[in-house]
Structure formats: C-alpha cells, structure tokens
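Chemist: When you get a sec, could you give me coordinates for this:
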Amino acid sequence: MQLEIKNIGKIKSATLEFNGITVVAGNNNTGKSTIGKVLFALFSKFNNINEAIDKYKYDAIIARVFKELSTYDLDDSIILGSPALIQMFKRGNYQSSQSILKFLEGLISDRTLEFIRSNIDNMIDNSSKEIEELDVKRIKAEIISNYFNDIFDNQINNMSISESAYIDLLIKNKHIKAEFIENTCTVVQDDIKLINKAIYVDDPYIIDSRIIRSTNSLRGRNEINNNLIKLLHSKEDEEQIIEQIIAKDKYAEIEEMINLVIKGQLILKKDGRYTLKNNEYPEGINVSNLSTGLKSFLIIKKLITDNLIVNRDILILDEPEIHLHPEWQIVYAELLVLLQKYFDLTILLTTHSPFFLRAIEVFSKKYELNQKCKYYLSKIGTDSLITFSEVENTTEIYQKMANTFSILNNISDELDCN
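Modeler: Next up, the predicted model:
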C-alpha cells in the first residue's frame, strides 16, 4: 500500500509505503500527525462507502416522507413531523412502506394510519426520484469534504500554496483519490472497496471517557478521539465467534507480554466508565486513577481481548511512547511488532524517542519482520514547507534526535570553562 499526499496541511509532498510497520520521525510541527489523519480519514470514510450512500439516500427519503405527512391536515401531523420520531424510525432500520405502517401503529390515530396506508407507496416513489438521480460521485465528494473538514478543522488545503491538494492511496494497483480546492473535494475516485477500519490512538486518557452522544460539533482531535471511544465501548459481535476464538489463540503471547506490565480484567461500569479488577485491586480500581502509561497498555489490551482489532486493520499511533518510561517503551514496541506479526496489521507510528525507534528495529529483526518496516523523516524546506523522505539507514534519524544532547553538552562545556 502506498500513500501520496500533496499540499495537505503543512505538507508540500509525501510518498510513503505501508507493508507492515511504518515509522515517521521528525521535529515537532512537521506534519507527522497529518500523515496519520489522512490515512485515518481515508479508511474511515471509504470503508464501505457505497453502503453508506445507500443509507444516506434512505434516510433522506424517509425524512421527506415524514415531512410531507406533517403538511397534511391530519390528527397527528405534529407528531409525524417530529425529528425525534424520524430518528427513532431510522434507528430501527426499517426498509419498506409496510414497516413504516407497522412502526406507526399505536403511535397515531386510526384515521391518520388509514390515510398513510392509502398514500405511502406514492409518497416513497415521489420522494425517491430526485434523490436516486443524484450522481454517486457527487455524493462521495460531499461525504469526503465534510469528513476531511471535520478532521482538519476546515483547513485541508496548504495555506501557503494556491495549488489544489491531492491524496492518492494505491492498493494492489488500484487507486483511491481525492482532490481538494479551497477545502472542498472536487474530484473523487475509488477503484477498490475498503473493508478494514482504521484505529487512531494518540491520547491514553481516552479510556477514561464515556461515549460522546452528540457528535455534530466534533472536529479535529475530538472527532478522532470519539471514534476510538465508541470502539472501546462497543460489544463483541456474537456472529464473529469463530474469528474471536482464532484471535484469542493469536493474542495469547501478546497478552502474556501485557501482563508483564499490568494484569487484570477491564469491567465497564453502569456509568459508562471502566474499572480494572485484579489481585491487587479485587474490588476494582477506576481506570482514571491509573497512571497514563498503564492506560496506554490497557487500550491495546481492550482492542485485542475484545476482538476489536482484526486482521489487516490499520493502527495509527501518534507518539505512543510519550507517557512511557524507556523500559516500558521497549515492551510496548515488542507488543506492536507482535500485533503486526499475528494480525498482519498496517501500523503507522510517529516518534521522537531513540529508545522506541531502536526497540522497533530490534524486535522487527527478532521476529523476522525487518523487511516489512519502513522509516521516514520529515524535513522543512527553505520555503517553510514540509516534505518526507524514506530513510534507508536510521542513523540519520538518530543523529537528528541526538542534536539535543549536543546542544546541552555545548552549554555544559561553556559553563565548565567559566
């Protein structure tokens, strides 16, 4: 898989390959997180996008039908036009005129119900015509525009360049492309169906949170974080019982490693928060009272033990080492390498830590995955724009990270001379 980006955020250009673990290093504010946000947004919105469009169309048709019903001089016209009633109906995922009638039984008068029974099919047909004639690519472009603007807080295009922004995801010689002009998607192409999900983790405190029910105003990091919150609070799908058994065999070694840091079972309380039960805390301790480093491990534990992450999913981790002691950074790195090995994940990591970077190198070699690792370095040009280059020898990254020690050593030498 290859991702090409031009003029998104502060990035002038970037081409990255993903074949296992991809590590991106560089100074702060050099577009590393932008790579993850683009990848996350692509997989979030192009995942089963055609099915999503069918749902959008269906919702629009139903809204029109109920709105039309509310305009008639009926006993229950106010009820039929109620947004709450429409949302309740949509959540039931009803699919036919008969299901509408069944849903309304007992909610409205017999007189109103008889009127609807006589007119419902014509109403659905009339409401469908204009909606079904809409160009699918136009709908896709609107979906992508809205979501990317949510993720990038209405600043998709590079503000220093007047050229259009461009994204091209290449998978098995097939493309998913999007072009943006003035933060609006003008061109969209999807030659391949994405079925795997992307999981973006950049804040361990997420595991403390309840689900945010109202998402209309969520943007940027809040939108990304709420996606993870909903996933962590989702339930196992009983229809996937076979896959769950297979997954449990795979993560036995991974769970053993997590238990080196933290043991126990995560329990979801009635108030929507998690508690951890183990020998040390038999009555349970609220996860909010655990250290930030432990929370980082608990998120991974939750994802694998509840089968929330599956084969070939996309896992994006923005500076995962930031709350971890160097020794735990090593454990966490080995954990990620094992996740890639057993679940064939595409993992994108950004990091500032030489310990974490070295651990990825060592453990990928230990588990014979070093050929599936790619390393990139972000650079700021004289035009203040950012580009990314692949690094064949990670010494270049270590040297950049070591500059801080050189600065401190020079200051120390000057102080000693005085």
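
Chemist: Could you use CA atoms for every contact and neighbour count after this?
Modeler: Will do.

Chemist: So Glu321 sits against Leu357, correct?
Modeler: No. At 9.7 Å, Glu321 does not count as touching Leu357 under the criterion of Cα atoms under 8 Å.

Chemist: Quickly list what's touching both of the two.
Modeler: Common contact partners of Glu321 and Leu357 (Cα atoms under 8 Å, 6 or more residues apart in numbering): Thr351.

Chemist: how many neighbours does the closest residue to Lys10 other than its chain neighbours have?
Modeler: In space, and not counting its chain neighbours, Lys10 is closest to Asn158: 5.6 Å by Cα to Cα, 6 or more residues apart in numbering. A count of nearby residues for Asn158, using other Cα atoms under 10 Å, gives 21.

Chemist: Just confirm Asn158 contacts Ile8, I think it does.
Modeler: Yes. Proximity of Asn158 to Ile8 meets the contact threshold set by Cα under 8 Å, at 5.2 Å.

Chemist: Next, show the common contact partners of those two.
Modeler: What both Asn158 and Ile8 touch, as defined by Cα under 8 Å, 6+ apart, is the set Ala165.

Chemist: Give me the distance between the residue of the chain most remote from its centre and Ile78.
Modeler: Of all residues in the chain, Asn418 has its C-alpha farthest from the mean position, at 53.4 Å, by Cα atoms, centre = their mean. According to Cα to Cα, to the nearest Å, Asn418 and Ile78 sit 84 Å apart.

Chemist: One more: Thr350?
Modeler: The spacing between Thr350 and Ile78, counted by Cα to Cα, is 53 Å.

Chemist: And those two? Which one has more around it.
Modeler: Thr350 (25 against 14).

Chemist: and the more buried one, that's in a strand?
Modeler: Yes. Under DSSP: H, G, I helix; E, B strand; the rest coil, Thr350 sits within a strand.

Chemist: and this one, so I can compare the two:
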Amino acid sequence: MFFELKNIGAIKQAKVKLGKLTVICGPNNTGKTYITYSLYGLLSHLREKPLSRFLRAASSYFKPIFKSIDKDKLYAEFKEKGIIRLDLKEAEKDLNNVVTLLSQLYTEKLKDIFSANADELAEAQFKIVGIDDIVFDYSKTFELKTSKYDAVKEKQSRFLEINLHSTIQNKWLIDFIIDDALFEFFLFKDFPNPFILTAERAGIQLFQKELESDWGRNALTTSRPFELKENVARLALPIAKNIDFVRDSDVVINSNSFLTKPELTTYIEDILGVQYEIVDGRKVVRDKTTLHALPCYMSSTSVRALFDLHLWLKHQAQKGDLLFLDEPELNLHPKNQLKMARLLVKLINNGINVFITTHSDYLIKEFNNMLMLANDFPEKAALMNELGYTPDDVLHAEDFNAYIAHTDGTISLAEIDKYGIKQSGFDDTIVQINKTSNKLVSAIEVQRITRINEFSTTNYADKRIQYNELRG
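Modeler: As a prediction, this is how the structure comes out:
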C-alpha cells in the first residue's frame, strides 16, 4: 500500500511506501516535513477517530460504507438470532471504494493538520493506493473487544461474528458498528499507532514552565486538532501533539512500554551520559559522572531534544507503533549520530516501526554498514563482535525504504544493493567539498615547492636565511 501526495507545500508529487524503517533525505526546503506531517496526521486522526466515524463526519456520508453486504438481511437475522454474521469475502469487494472515500475526506482535512489557510492547499491531493496488493489472511483467528461490541473470527473462517453488549435496535447504529468492525479487520493493522517528535522538540522543552501554567493549559486546549481559534497562535497538529506530550510527562511515567531490554530503554541516557528524571512534575537532567542535576530547560540542546524520545521508549511505546522522528541527528556529535542510527535499527528489530527525515551523511553511512551486516561472509560473527555490532544491529534490505527528496518537489526511491544505498543525495556535496579541499592543498603545495626551488638557486648566505625562515 502506498501514499500519494500532490501539491502539498513544497511537494509537487510524491509516492511513499512505509517500511519498518523509512528514511527521507535530501536538501532543505524539498518537502520532507510536509510528507511527515501528512502521514502522521492521517494515522493520528484514524487512531483517535475510527474510520467509520471519520467517514461519517460530513452529513453527506451518513450512510453505509461497506455496500456489498446485504445489511437489511443482516438486520433481520440479528433481530431473530441476536448476532451479526458478516461474510468478509463479500466485504472485501468494497475496500477500493472505502480507501478512495477516506482519501477524499482526509485531503479536505489537510488544512487542519497544517493549521493552514484552505487556499494554500486548494490543489492538494492525498491518496491511499494499492489496496489490491494486500493479501488478507483468513486462516488466523481475529478478536476485537470494544465498549459497544465484541467481534470474533475463528481460524480458517471467512465469517466475522459480532455480539452487541446491549440491546440496540437502531438500524443506523448497527450499520455503524458493522463498518467499524470491518475496518478494524481489514485496515487497522496497516495504519499503525503513531508518535512524532518534530524538529521543534528542543525548543518546546524550553517553555516547560509556561506550558504547565494555567494560561498554557487553557491556550493549548483550544489549539487541539480541528478546533483552533483565531486568537491562539497557529500550530500544526504534530507540534501540538509534541506540546501535549511535554505537558503530560508526569502522567506518561506512570506506565511502562512493551520494551523490556535495558539497552533500549536507557540507550539515550547512556550515549549522552545523563539520567532523565521527573521530579514533582518537572523534567530534570542529572549528569552521570558528577551527579549534578539541572532543570531540563537549562541543559544542552542535544539533551533536551532527546528527553521525550527517552520517555516514550521507556513508558509508552507499544509493539507495532510507528515513530516519526524529524532529524534524529539534531545537535548530536557525529559519534552519537552513529549511535542514533544503531538505536533506530535496534527499534525496528524489536517491533517498533520508524520514519525519519535527515540531512546526516553519518546516519546514512551507518545504515549502509548495518545493511552490509545482512550479507553472509567469512568470520562474520567475529568481525561483528570486533566492531561492536549485535544481531539487533542487522538491517535487512526488505525492511528498509529510503527516498531522496529533490528540489523540483518530487522524491525518488533510492536503490539499495548489498553495500547499502547507492545514491543518498549527499554524494555530490561530499565530492564537491573533497574537490575544493584537494585544490586548496594543491595550491599550498605548489607555493611550498616553488619556495624550495627558489631556495636551491640562491647563494649560501641567502640559503641559510631562507632555510631558517622555512623552518619558522
């Protein structure tokens, strides 16, 4: 399944397929963030508002979504037997129409995702394509429990049975429940639960005290998705979500993520040499060497930028979630950029999907190294141990989708071979700076050689003076 974007900000046309690890690299102002925000907005909205409610949001869509099913017959059987039995093979015929309708309605919502004027996105298009490529597995069991109904599909069965929790006679509500259950079965697994950290994350930490104030809470409440008010600063949905996470940090720490490996939950603290703490609702950073503690807003930019990622990994992440991370290299030393690349690959090998945008050649080169680890070669285990790699650091090409954003508003899928990404978008710049360095070195060397030649043609006294000058 692909996502197609047209005329969204700097993006003229883009086609993106999510992998376990999806990377978009390229020059500034080529639309990488527009792609990120568009994808995050869709997933966030669907997770908070199931498809059936989303599609019925406009009055013109208060009608059944899956139309191949004879719902009058189902309603009659329900009144007689008290159970709803759906033929999933019949419902599957409607999926193209469902995602087409979803695409149309989400396109209309883009202005709210970006908190932009409708005119700025008048020509925008967002499409979900390739639903026909999905092969649905009817051999496994499926269970869904909600506040209104339970749905069960037995192994090797093509029928989904729905049991309502209360006596419901409203036909429209039953239609709603049917559509909701079908969406959960067919599509929900392809729309993972998203979490985003934008490039503004370090700056947001600076205003923790203001965000915790009554003014901050009231202002941000009015800035939630699709309910923006004119007198509140305009915030794109991902940034508003970042702010919400910062405000709710003291609540977040009351739960635990599914990750159990200490090397994952403390990884960021280890590479930065700090310990993150929440004390009386305030974020505190403690130096592991000196044990000196500072409020988060007084710590270094790199430390601030990764605090929320640490909290999410330790306390909130769940298997199958999708982490959107704008510029993971933000304010990191090259050595730590390499460690960040390893963390991202460890995450996908432990059940968390990752989507990043980057300008870092260090990240890309380390991804290439981990792609090469997927090859078989002599003494592989010994070499991995020597270089400090573990099995969790192996990146398989089938899990990795890399795209290059171009200045004309398009993106292209990067070719990957056994040595990694063939063209990252950074190569031309690296070649150019090397050429510049070589020319400067050559110019300096020519001057030095010329002076040595001049030295060899002068008399002894002059040679002695020049020799001392050359030696400094």
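
Chemist: Report the buried residues of the lengthiest helix in structure 2.
Modeler: The single longest helix within structure 2, with elements called by DSSP state H, is helix 427-456. Within helix 427-456 of structure 2, the residues that qualify as buried by neighbour count (16 or more other Cα atoms under 10 Å) are Phe455.

Chemist: Also stretch 127-145 of structure 1?
Modeler: When burial is assessed from 16+ other Cα under 10 Å, stretch 127-145 of structure 1 yields the following buried residues: 127-128, 139-145.

Chemist: now do stretch 212-225 of structure 1
Modeler: Taking 16+ other Cα under 10 Å as the neighbour-count basis, stretch 212-225 of structure 1 is seen to contain the buried residues 218-221, 223-225.

Chemist: TSV please, covering the residues you listed and showing secondary structure.
Modeler: Below are these laid out as TSV (three-state DSSP):
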residue	secondary structure
Leu218	coil
Arg219	coil
Gly220	helix
Arg221	helix
Glu223	helix
Ile224	helix
Asn225	helix
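
Chemist: which among the residues you listed gets closest to Ile21 of structure 1?
Modeler: Ile21 of structure 1 has its nearest neighbour among those in Ile224, at 21.0 Å by Cα to Cα.

Chemist: so what's that closest one up against?
Modeler: Contacts for Ile224 of structure 1 (Cα under 8 Å, 6+ apart) come out as 151, 200.

Chemist: What separation do you get for it and Lys193 of structure 1?
Modeler: 22 Å.

Chemist: next one: Ser33 of structure 1
Modeler: Computed with Cα to Cα, the distance linking Ser33 of structure 1 and Lys193 of structure 1 is 25 Å.

Chemist: and if you look at Thr350 of structure 1?
Modeler: Thr350 of structure 1 is 27 Å from Lys193 of structure 1, where distance means Cα to Cα.

Chemist: and what of Lys177 of structure 1?
Modeler: From Lys177 of structure 1 across to Lys193 of structure 1, the span is 12 Å (Cα to Cα).

Chemist: again, but for Ile299 of structure 1
Modeler: Relative to Lys193 of structure 1, and taking Cα to Cα, Ile299 of structure 1 is found at 28 Å.

Chemist: which residue lines up with Pro295 of structure 2 in structure 1?
Modeler: The pairwise alignment with structure 1 assigns Pro295 of structure 2 to Asn286, based on TM-score structural alignment.

Chemist: same deal with Leu347 of structure 2?
Modeler: Under the pairing rule here (TM-score structural alignment), the equivalent of Leu347 of structure 2 within structure 1 is Leu339.

Chemist: My read is that its match contacts Ile254, right?
Modeler: Yes. Judged on Cα under 8 Å, Leu339 of structure 1 makes contact with Ile254 at a distance of 7.3 Å.

Chemist: List the contacts of the residue nearest to Lys10 of structure 1.
Modeler: 7-12, 165.

Chemist: ok, 6 Å please
Modeler: For Asn158 of structure 1, the residues meeting the contact criterion (Cα atoms under 6 Å, 6 or more residues apart in numbering) are 7-10.

Chemist: can you put those in a markdown table and add distance to Val391 of structure 1?
Modeler: Below are the contacts of Asn158 of structure 1 laid out as a markdown table (distance: Cα to Cα, whole Å):
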| residue | distance to Val391 of structure 1 |
| --- | --- |
| Asn7 | 22 |
| Ile8 | 22 |
| Gly9 | 22 |
| Lys10 | 21 |
